[in-house]
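Chemist: Please find the sequence and the predicted model below.
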Amino acid sequence: MADLTDGQLTVSGQYEASFIQQRLTLKLAGGEVHLRGLKISERANGPAAVELPVVDVTGMEADAIALKATVGSVSFAGGRIGVRHEKDGSINLLNMLHAPTPAAPSAAAAAAGPAAPAKLPDALVKLVTVEGLTIEVTDLGTPQPAQLLLSNLAVEVKNATLADGAVIPVAASFTWAPQGTVAVSGSVTLRPELTADLKSEVTGLAILPLSPYLEQFVNARITQGTVTTTNTVHAALPAGGGLPVIALAGDVTVEKFGLVDGLLNEDLAGFGSLTLKNLKAATRPQLAVSLDEVAITAPYARIIINGEKDKPYLVLLKEADKHINLLAVAKPLAPTVALAPALASTEAAPPQAALPAASPAPAAVRPKVEVGRVVIAGGDFSFEDRAIEPHVRMAITQFGGTVAGLSSENLARADVDLHGMVDGTGPVAITGKLDPFGAVRAIDLKVDFKNVDLLPASPYAGKFAGFELARGQLVVDVKVTIVDRKLDAANVITLNQFTFGAATNSPEATSLPVRLGVALLKDTDGRIIIDFPVQGSLDDPNFRYGKMVMRVMGNLLLKAATSPFSLLGSMFGGGGDELAFQDFVPGESRLQPAELPKLDTLIKALTNRPALSLGIEGSYDATADAYALKRWKLAAAVRRKIWETQHAANPNIAPPDQLVISPEENAAMVKQLFNEKFPPGTKFGAPLAEAPVVAAPPPPPPPGLFKRVVKLVTFAEQREKSAAKKAEAQRASDREQALTAAAEAGLPLEEMTGRLAETMTVDDNDLRALASARAQRVRDQLINVGHIGADRLFLSQSTDPAKQNKGPRVFLNLQ
């Protein structure tokens, strides 16, 4: 609804009319219409929506009988039009046109069917001009109202007509607020199909007023930017229907474009200039886009993690206290109000009969894309994590290079050559070939990061590893191949001179021995080299390249911290957690031949991992070692007794340790000592004890789930326990039979030896001395055979006997 609030109308002309049947005449000659001070206001809001101070229509000639009309000129001078797009999707100017609801056609008219199309009049408007018009647009349909102002609008249309094939010259220009001009010129044909051939020139058009249209989709605002373009456009709307035919050619330049984060109100992204050179686009015969060059200068992006340090680290939602600006930019799209009635009517519609199945649609024709080259210069991309103290800041600067030969038609792939610097010292290179537009998309790229200083990432190490970084550099060598969405990547990550510094006592730090993990992985040149491939399909929803890389690296570091000997074994000759100890024969400190390969593996590992040290702790089995030591003491006593007897007769015999004793001499001396210790008739209340079973070594890691299920299903554990009970019962029976036979035939040599050994004394000092001797033997082997520096080998011994009593072995501890 609208109100006409002001205006003056002047109409003049000569009329000729005759209603005689033989010479019907209805003509207008010299017609003129002059309108001054026209104001039309919205009835609801009051302010004038249309103000036209001067409107002139002159040179009107018309013949109603012949359906022919000519207008000399239509001109508008000055004025203002206010256009407002409401939140409900309506437009104020259309709302002001209150058209009555048309009456329903009569039954007879409906039965008659559609009327034949009426003949179009022969009409011609020689000149239409608009000068100095201002159009104000207010869009309330966006979250933040958009205000657009077009001033000094000038339009010129010549010889406008509905005649078939008539070419109508047109021209328009206006000034854009706050800056910029737009000029369009060319020709339009209205029939038989609507066509246009236009040339447009846009100079310094400010993008800032368009920011509200971006803000409804992302949490970002445009702060600056201008567009300059010169284009030619051919457009046609086929008379028979179908998609429009469009062909465009020209250049486009966007300068000083900037975005700020809508949540943090800080710089987000932008560039100095973006130029599209010789842009060509067409919709027929197929969708095609070509560019000679895309040039981007000074692009930048700022990735910021922001939030309270006591909040979960990976909260990315924009409603949360912490978010990553580039990841929190996107907003979910909601249906607009204008769509609501349509959706409601669809839901309320009654069900219809099922339609026959449609035939398969023909395969879509792939768009044709040609880009001569993409040139990037002066890129600056920074990362800042404010959710950690101190803040982490890193940047890739001086980023630039070329991507040449992008094409959907050329079988050759585009050449990629991009370079940059990380924090000004670490060069980055991305080289190779790619084909993102071909029938089979393909990528073959090599990504290199050289000597990237890791010290800026020290806060992460302090928080999660518990130690600051003293120094370290990162080298990344990745080769990625993707063919038909199948990825094959070779990844080599090198940490050079990676060294932890002071402890931070962070409550969030891991309890794993991270220093040991680093020492395990660091080679003789101070490098940690992690080499692993990644393969998978990009169509697999569970496949994520970044997640795979982090999982491999995480598993490696976890294994280094929790199973260091197993990791060393996999790298230097085999073996697992059993490398952590050396087994010994009870009562002895001699290295066993079967155990020496384990020491050989450790020698290789220590040689190639110079940052590693080794703790060496001897141990004993209080029962098995005491049993063996008593027999060793008895054997020494027998030897000395035989030597003393022979020395009395021959003072020149060899020392006791060199004396050769025959079995008969040994048996005779044992019998003599036994008779001296146990007179005839001595009763032994208990049978002679058997040699004790040696304490088992540390258990291996628990079996996996599959093995545990197999054991459960096959009752393997119950069968093993039953077999052990039967074996123990058999041994007890054999011992009883042996004792009975010995009692009948007299005590055998073994019995006498055992009874005498039981009289020997072995205390904790003897056991500790044995444990210490074993540890020294292992250390000597590493020093003398393996040439490992003594400053890297540390003997240790617990003062708690319970902790020493861990079996006849030496335990090794990587440090």
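Modeler: It's in.

Chemist: from here on, contacts and neighbour counts on C-alpha atoms
Modeler: Will do.

Chemist: what's around Ala457, how many residues?
Modeler: 17 (other Cα atoms under 10 Å).

Chemist: Test my guess that Ala295 contacts Val374.
Modeler: Yes - contact status for Ala295 versus Val374: in contact at 5.9 Å, counting by Cα atoms under 8 Å.

Chemist: alright, now check it against this:
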Amino acid sequence: MPNTSLRRFTRYLQTGWLSPRRVRFWLVVVGVAYTLVGFFVLPWIIQYVAVDTVRDRSGHELQIDGVHTNPFTLTLRVDGLTLSDGDDSDLLRWNQLSANLSWSSVINRAWTFSSIGLDGLMVAEERFASGETRLTRLVESFAASAEAPAEPAPLPTLRVEELRVEDATFHFANHLRDPSAEAGDEPARTRLSVQDIAIAVDGFSLAAGARFPAQLSGQFARGGAFDFDGRVQVLPTPAFEGEASIEEMALAPFEPYLRQTAIVRIDSGALNLDGTIRRDEGEPLAFLGSAGIDILRISRSSDDVTLIGWKTLRTDRLDLRLGDERLETDTVRLEGLSGRIVIHEDRTTNFGRLLVIDPETTPEGGSSDGAALLGMTIANIEVTDGSVRFADHSLPLPFSTYIQALSGEITTLSSESAEPARVELEGQVEDYGLASVGGTINAWQPMRETHLELTFRNLRVPDYSAYTVRFAGRRIASGTMDLDLDYTIRDRQLDGQNNLVLRDLELGERMEAPDAMDLPLDMALALLKDEDDVIDLDLPVTGNMDEPEFGFGQVIRQALGDAIGSVVEAPFRFLANLIGAEDEDLGTVEFPAGRSDLTPPMRERINALRTALEKRPALALELPGAFDPALDGPPLRRRSAMDELRKRLDREIDDPSLSAESTRETIEKMFTDYYPDTPLEKVRARFTTAAEDSPEEETFDALSYRNHLAEQVVAAQPLTEEDLKALGNARAAAVREALMASETGRGIAARRLRLLDPVEVDSGEGERVAMQIGIAPD
């Protein structure tokens, strides 16, 4: 009986439920249902569950334009997704997400995607003054609404053969307090953006230790680009290694972060990096490659005055290892440095006044010599074509200048060595001055041990009249200054042995200045000027660098002369100062040997002397003509010989020569007259030699013969003292006529120009005969 029932049941299945017609029917039903659910129901479920879950668990609004699935190709596409924060700000957005699930996921029991693509992704993160961020608030809201699991769920096994992100954007906003703002003001909102982000990953995997190739690139919204090409690991710890670069990244967007330490403005600047970047379990971040910052300009926030900047700052090797807390570089080349350094009356600096001091972090005493955050070693710094504006208002005579063409070197800087760096810099001050800086400095602990020597030479004092007016109520009319600043700092104690030298100083007009000291400066200058018209002042400076209290020595101590004496002893230098020709020796006129005409430089000197005499109408000049027999004799004798030659020639010659063939016979006659005891045949024999190729033939050197005759004729010319005095008188007359003549028609009156007897001078090895002019009252 049981067997009969079993057979009946089997026959029923075969003829009923398992009949081909019924199987085909149910396959069609399942296929249709799978298709309907996959194409129509599943997208609705995904969209509904996603929107509802985000709203219920976080309170955020999620909008999705459309969800599309294909149950046959296992693809998913989500269009137009937007996740909004509580204040309606978009937190996350994309144009399209596409994912292609591989059928192998069913067999391998792992989420395996053949491709995932994300287009138009936008992520907006914001950090508030409280410290929380939009993303952390989102995560915390999800965590608060979910029950904490007993054990963290393991991450799913995931593999993506091809992951692509295109046209992505990341915005980061931060709320930072502006140190220059009024108390109680809300922190300012600053924003950084990265756009055109592209990510390409092949073989993405969450397997422990799996590394896969990845490429990342993008643009900074305010200028610049970045790129990474290497390998990345996700688990067990994030790691990556590859070639990375940053090109022309604008630094201006980071100004709010710099303002947390200094009240300044970044006007321009671009960062460049190119090298290898690495992160792994033992190294938080490491970089090895070249680095540079170009076209940097940092100015004060209150105006457009540049504090510091440069054209190029580069090093070919920058080695950063955060794990070892070390930073090392090869030579750092700094080109086109520009800066402004001001020492105020209270010894504070313009940089110090701009620093933001936090009383909660500043140690008692106002400063700190804390160690560097990183162990840092810089091989050396090379400076070329720099410029610095420097002013020191703490000196008794306030000082300000402009240094250009600054070049030099700073040797190895190391935070791990007590050995100070050596400084050697030199530059040009204004048009004709010189500045140099030398010495040693410990860059990380400058208050512990520093010795710097700043030297300035040939500075024009009139440029600094604005400061002397405030100091003494007088302008500076003329003069030069040398300044030596020798500062030694040891254990925060300053010892400065400074020296100020003033040359040819002349005071200008008086000016009202409420804070000016009531000093008898005219008498002081008369006492201080030595025989060389030099004022030499020692300015000792001492004090504690934390609370500087400096004492200056008495600077007016010595009397070395008076103004009237210096004028009398050097009258022509005084006249030159009157017309701004300090370098001209107006009391000397130089003449070429044997001549009385004025050369162009001497005519210019005579013009300057005439201008000075016009400013001093009570002065008269004494003109003693000068002559030097040793220097003037040869050209005078030659001129006499030429005159005699012209007389004896029986024909007209425009420019006769004493050694020409055309005048040989006349010169021979003159030679015979001057030297009757010397036959010409004997002279000719001296210049006749046997030919080298034929001893029987003779060679006569006619040119040497004629030159010899000319020299002998010149030497035979008589030269009397009257001839030399006549030359001296002619020279004095030439000077007198030049002083009386003037292009403007206003020359010096004849009565003020006295011709004296000529005098003999010794020119030594010189090529010019100097005529010394005397001065006397009119």
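Modeler: Ah, there it is. In this text the structure is predicted, and so the values were computed from the model without any measurement.

Chemist: which one of Ala295 and Val374 of the first structure has more residues nearby?
Modeler: Neighbour comparison, Ala295 of the first structure and Val374: the larger count goes to Val374, with 20 against 17 (by other Cα under 10 Å).

Chemist: what residue of the second structure matches up with that one?
Modeler: Aligned by TM-score structural alignment, Val374 of the first structure pairs with Ile381 of the second structure.

Chemist: Next up, the contacts around its match.
Modeler: Thr331, Val332, Arg333, Leu334, Glu409, Ile410, Thr411, Thr412 (Cα atoms under 8 Å, 6 or more residues apart in numbering).

Chemist: next one: Thr134 of the first structure
Modeler: Thr134 of the first structure is in contact with Gly78, Gly79, Arg80, Ile81, Leu149, Leu150, Ser151, Asn152, Leu153, counting by Cα under 8 Å, 6+ apart.

Chemist: ok, how many other residues are close to the residue nearest to the last one when sequence neighbours are not counted?
Modeler: Residue nearest to Leu153 of the first structure in three dimensions, not counting chain neighbours: Phe174, with 4.2 Å by Cα to Cα, 6 or more residues apart in numbering. Phe174 of the first structure is flanked by 23 other residues according to other Cα under 10 Å.

Chemist: Could you verify my assumption that Phe174 of the first structure touches Leu149?
Modeler: No - assessed by Cα under 8 Å, Phe174 of the first structure is found out of contact with Leu149, at 9.8 Å.

Chemist: In this structure Ser465 of the second structure contacts Gly479, no?
Modeler: No - in this structure, Ser465 of the second structure is not within contact of Gly479 by Cα under 8 Å, at 11.2 Å.

Chemist: quick revisit: let's have the contacts of Ile381 of the second structure in JSON lines, adding distance to Ala270 of the second structure and secondary structure.
Modeler: Shown next, in JSON lines, are those (distance: Cα to Cα, whole Å; DSSP: H, G, I helix; E, B strand; the rest coil):
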{"residue": "Thr331", "distance to Ala270 of the second structure": "20", "secondary structure": "coil"}
{"residue": "Val332", "distance to Ala270 of the second structure": "17", "secondary structure": "strand"}
{"residue": "Arg333", "distance to Ala270 of the second structure": "16", "secondary structure": "strand"}
{"residue": "Leu334", "distance to Ala270 of the second structure": "14", "secondary structure": "strand"}
{"residue": "Glu409", "distance to Ala270 of the second structure": "24", "secondary structure": "strand"}
{"residue": "Ile410", "distance to Ala270 of the second structure": "24", "secondary structure": "strand"}
{"residue": "Thr411", "distance to Ala270 of the second structure": "26", "secondary structure": "coil"}
{"residue": "Thr412", "distance to Ala270 of the second structure": "26", "secondary structure": "coil"}
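
Chemist: Go through the residues you listed and say which is closest to Asp723 of the second structure.
Modeler: Glu409 (63.9 Å; Cα to Cα).

Chemist: who touches the closest one in this structure?
Modeler: Counting by Cα under 8 Å, 6+ apart, Glu409 of the second structure makes contact with Asn380, Ile381, Glu382, Val383, Val423, Glu424, Leu425.

Chemist: any idea how far the third one is from Val423 of the second structure?
Modeler: Read it as Glu382 of the second structure. Plainly put, Glu382 of the second structure is 10 Å away from Val423 of the second structure if you go by Cα to Cα, to the nearest Å.

Chemist: Could you list which residues are in contact with the counterpart of the residue nearest to Leu153 of the first structure in the second structure?
Modeler: In the second structure, the residue paired with Phe174 of the first structure is Gly218, using TM-score structural alignment. Residues in contact with Gly218 of the second structure (Cα under 8 Å, 6+ apart) are Val194, Gln195, Asp196, Ile197, Ala198, Ala225, Phe226, Asp227.

Chemist: Over to Ser105 of the second structure?
Modeler: Per Cα under 8 Å, 6+ apart, neighbours of Ser105 of the second structure: Trp111, Thr112, Phe113.

Chemist: What's the first helix or strand after the longest helix seen in the first structure?
Modeler: Counting by DSSP state H, the longest helix found in the first structure is helix 716-745. Counting by DSSP states H and E, the next helix or strand C-terminal to helix 716-745 of the first structure is helix 749-757.

Chemist: Now do the buried residues in that following helix.
Modeler: Going by neighbour count (16 or more other Cα atoms under 10 Å), the buried part of helix 749-757 of the first structure is Glu751, Met752, Thr753, Gly754, Arg755, Leu756, Ala757.

Chemist: just the strands in the stretch 151-300 of the second structure please.
Modeler: Using DSSP state E, counting those that start in this stretch, the strands of the stretch 151-300 of the second structure run over residues 158-176, 188-205, 211-220, 225-233, 239-250, 264-280, 283-300.

Chemist: how far apart are the longest one and its match in the first structure?
Modeler: Same thing as strand 158-176 of the second structure. Compared with the first structure after the fit, strand 158-176 of the second structure shows a mean deviation of 2.6 Å (mean Cα distance after the TM-score superposition for the first structure).

Chemist: relative to strand 188-205, how tilted is that strand?
Modeler: Here the directions of strand 158-176 of the second structure and strand 188-205 differ by 170 degrees (axes from the mean of the first three to the mean of the last three Cα atoms, to 10 degrees).

Chemist: Can you give me the buried ones in strand 158-176 of the second structure?
Modeler: 159-160, 162-171, 173-176.
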